[in-house]
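Trainee: Give me a model of this one.
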Amino acid sequence: MGTVRGGRLKIREVARLAGVSVGTVSNVINHPERVSDGLRRRVESVLEESGFSPDPTARALSLGRSSMIGVVFFDISNPFFAEAAHQLSRLFENLGCSMVLAETDQVAEIESRVLRNMERVGVDAVIVCSTGACWDDLSRLRDRGVPVVLMAQRSERPGFPSVGINDYDGMRKVAGHLWGRGLRRFSFVNEPVQATQHKDRWRGFSDEIVARGMRVEDVDVQWASGPTWDGGYEVARHVMSRPSALWPDAFVCLNDHLAMGVSKAVTDAGLTVGRDVCVSGFDDVPYASVLGVPLTTIRQPIAGICEYIAREIGDFLNGEGAVSGRTFDAELIVRQSA
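Mentor: Okay, here's the model as predicted:
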């Protein structure tokens, strides 16, 4: 049997060498179950001998899909997003899909550009933790039939399913726990970009303390430079530079990454986390439980969230209906830090 050398072998040439139609070759590549065993083996023999590799763009067009899933996160250095990316990559690989991962640093202009690029390359679905400023880009993807799933944040618009926990309820549980320990002086460590989940967490905390008789104005709200370890460390260093009479009983952090930086600053000030000053986080990232002083936090079931999203997208790609959202319960995890 002759082979074709030099350049990509065309599907028409494979058909000629195998003595079958172009349609049969296409079915062997894309829908082998439609081809008899004899024809399939004949075509596969030619494909193997010639080293044929189908043009990915043409195949995507023929199937109406690219087998690429877009994932857009704020900050991959955040342990929550890093673990989520790892879980999703493994799950999508099991579906025969590749993950296209992008980081936005919580900058709306970057998020918009990333979403437009994903639209151009033709991803089959998009999972996003959004700044909340790019609804036009998200709507354009959705209107083209690309499911858009908001991960770890509540959706503010109809038609965009969200998968995550109840952030509002989670932070109410944190506030109730700290109040129950007799703590009344709070420094709330907030993030600079107010995405939906951040607003929900602050609202949950403030509503709970107001319900218990405290004024919101009495909370020391601190704005970190970013949702990072460094951001938390800088804020806590600033707060702990005050006279000791003005120190908080507890730092309430919007995520675990911030809480880890805060804990280090408290330790560097010569104090003991959980005894002299309490610290709480949010997310329960993989190593929150093995810090020097294990972190009290709200658990986001990362594995469960990712498995649910992957299952919904897999069902959609198999023609089994639209992607739906889900809200998981927020679980308070009490450890030594608070």
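Trainee: When you work out contacts or count neighbours from here on, use the C-alpha atoms and nothing else.
Mentor: Noted.
Trainee: packing partners for the helix or strand that contains M118?
Mentor: Counting by DSSP states H and E, the element that carries M118 is helix 108-121. With contacts taken as 3 or more CA pairs under 8 Å, 6 or more residues apart in numbering; DSSP states H and E, helix 108-121 sits against strand 68-73, helix 135-143.
Trainee: how about this one, so we can line them up?
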Amino acid sequence: MREFAALCGVSLSTVSRVLSHSREEAEVSKKTYDRIRAKAAEVGFKVNYYAQVLHSRNSNCLGFLVGSRMPLLTEPLLHGLTRSLNLRQKHFALHFGDDAPEKEADAFDRMVAYNAETVFYIPSFQKGGNYSTRHIRRILEKYPEYPPVITLYGGTDIPGFHQVGFRDYETGKQAALRQLACGCRKFGVIALLYSNLMHREMIRGYRRTLLENGVPARNIKECFVGYEETPADAFETFRDAEGLWFSHYVLLLHCARRLLDRTGDGKRLHIDCLCGTETEILYHQLQPQPRSGDMPDDFLHWFGSLMIYKFRVEDIGAKAAEIALQLFRQNAANVPRFSPIELTPELFR
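Mentor: Sure, this is the predicted structure:
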């Protein structure tokens, strides 16, 4: 860069501003800006991005770590982020964890090591009853000062992270109270075998609220299913159920036919679940068809009641971008750790 500055007859700082910023931000005349840019193109000179990072300790890079492959979630999240952030001088580094803790930890390590300004993070799904973030915590122990991390969906139990999400426990509680008001006495939870902290916290709110309102534990059944490994008799336990919590609307679509085969009468079922609005049209195409003319053609009205708690995935990305901008402008300690996205309940009878 020193040699190129001498070639152009300007200072080192002028070359740096011209080649690293837009015309408006470079603080030089249009004539000087165009002359230096033209000379750089003529001799093939480019600023060394990695040298800039080492020198300034500011990478202008935003990390985006997707713990699980979820294209229906990732695309609208990215759209919400990019339409809200000024990306002229920013770069996205996109990494996938593929639900493997070692891959997720390695991606985190790389983003922190090359000074990502902010890390946007969709936590992975994990199997079983215990959710662990030990693999992430081990990486963070290596870096006393790591960049701000914003979880966009799924929640986290790491105190230093910022979160954009729903009021998970309250959502489960609201579902339980609604079903109790409908007169339900026997309940069930149907959730994915692989889940994140958000789904588990909603289930906790649902179950605990039922218990606190006098429902015996024996009247709250649970079933964790996988799309490819669900036993044929998995829904036998819900034969007498009246109130059901599904962790997601698409899971209800997947299970509805076999569930109705076991319960017999869908009209006595009161169901609550979660759904992103960007995927509603797609899910509509997946709705089960009635076997008998006695049932309504519209799947949403097969049950006594169906409450869907809706949200726009793009809004989550936009809110995360808003937090990132706040973090760029002020001390992280002044930015709230949790920013809620409000769910919109829609009831079908």
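Trainee: How close are the two chains, by TM-score?
Mentor: The TM-score (TM-score structural alignment, normalised by the length of structure 1) is 0.77; 317 aligned residues with a CA RMSD of 3.4 Å.
Trainee: who's in contact with the helix holding M118 of structure 1?
Mentor: G70, V72, A102, E103, T104, S130, T131, A133, C134, D137, L138, L141 (CA atoms under 8 Å, 6 or more residues apart in numbering).
Trainee: Quick check on these: which are buried?
Mentor: When the contacts of helix 108-121 of structure 1 are checked for burial by 16 or more other CA atoms under 10 Å, the buried set is G70, V72, A102, E103, T104, S130, T131, C134, D137, L138, L141.
Trainee: What is the nearest of those residues to D124 of structure 1?
Mentor: Nearest to D124 of structure 1 among those is G70, at 7.7 Å by CA to CA.
Trainee: What lines up with the closest one in structure 2?
Mentor: Aligned counterpart of G70 of structure 1 in structure 2: G63 (TM-score structural alignment).
Trainee: sec struct for the nearest residue to its match once chain neighbours are set aside, please.
Mentor: In this structure, G63 of structure 2 finds its nearest non-sequential neighbour in V119, 4.4 Å apart by CA to CA, 6 or more residues apart in numbering. Under DSSP: H, G, I helix; E, B strand; the rest coil, V119 of structure 2 falls in the strand class.
Trainee: Can you show me the strands along the stretch 151-300 of structure 1?
Mentor: For the stretch 151-300 of structure 1, the strands defined by DSSP state E, counting those that start in this stretch cover 162-165, 186-190, 220-223, 250-253, 278-280, 297-299.
Trainee: Redo those strands as CSV? Include mean neighbour count and distance to G180 of structure 1.
Mentor: Formatted as CSV, these follow (neighbours: other CA atoms under 10 Å; distance: least, CA to CA, whole Å):
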stretch, mean neighbour count, distance to G180 of structure 1
strand 162-165, 24, 23
strand 186-190, 24, 13
strand 220-223, 17, 19
strand 250-253, 27, 13
strand 278-280, 28, 13
strand 297-299, 25, 15
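Trainee: Include distance to E83 of structure 1 when you put these into CSV, please.
Mentor: As requested, the strands of the stretch 151-300 of structure 1 are arranged in CSV below (distance: least, CA to CA, whole Å):
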stretch, distance to E83 of structure 1
strand 162-165, 15
strand 186-190, 22
strand 220-223, 25
strand 250-253, 20
strand 278-280, 20
strand 297-299, 13
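Trainee: closest to T196 of structure 1 out of those?
Mentor: With CA to CA as the measure, strand 162-165 is the member of those nearest T196 of structure 1 (11.3 Å).
Trainee: which residues in structure 1 form helices?
Mentor: Ranges of helices in structure 1, per DSSP state H, are 11-18, 22-30, 37-50, 56-63, 79-94, 108-121, 135-143, 167-180, 196-211, 229-240, 256-268, 302-317.
Trainee: All set now, cheers.
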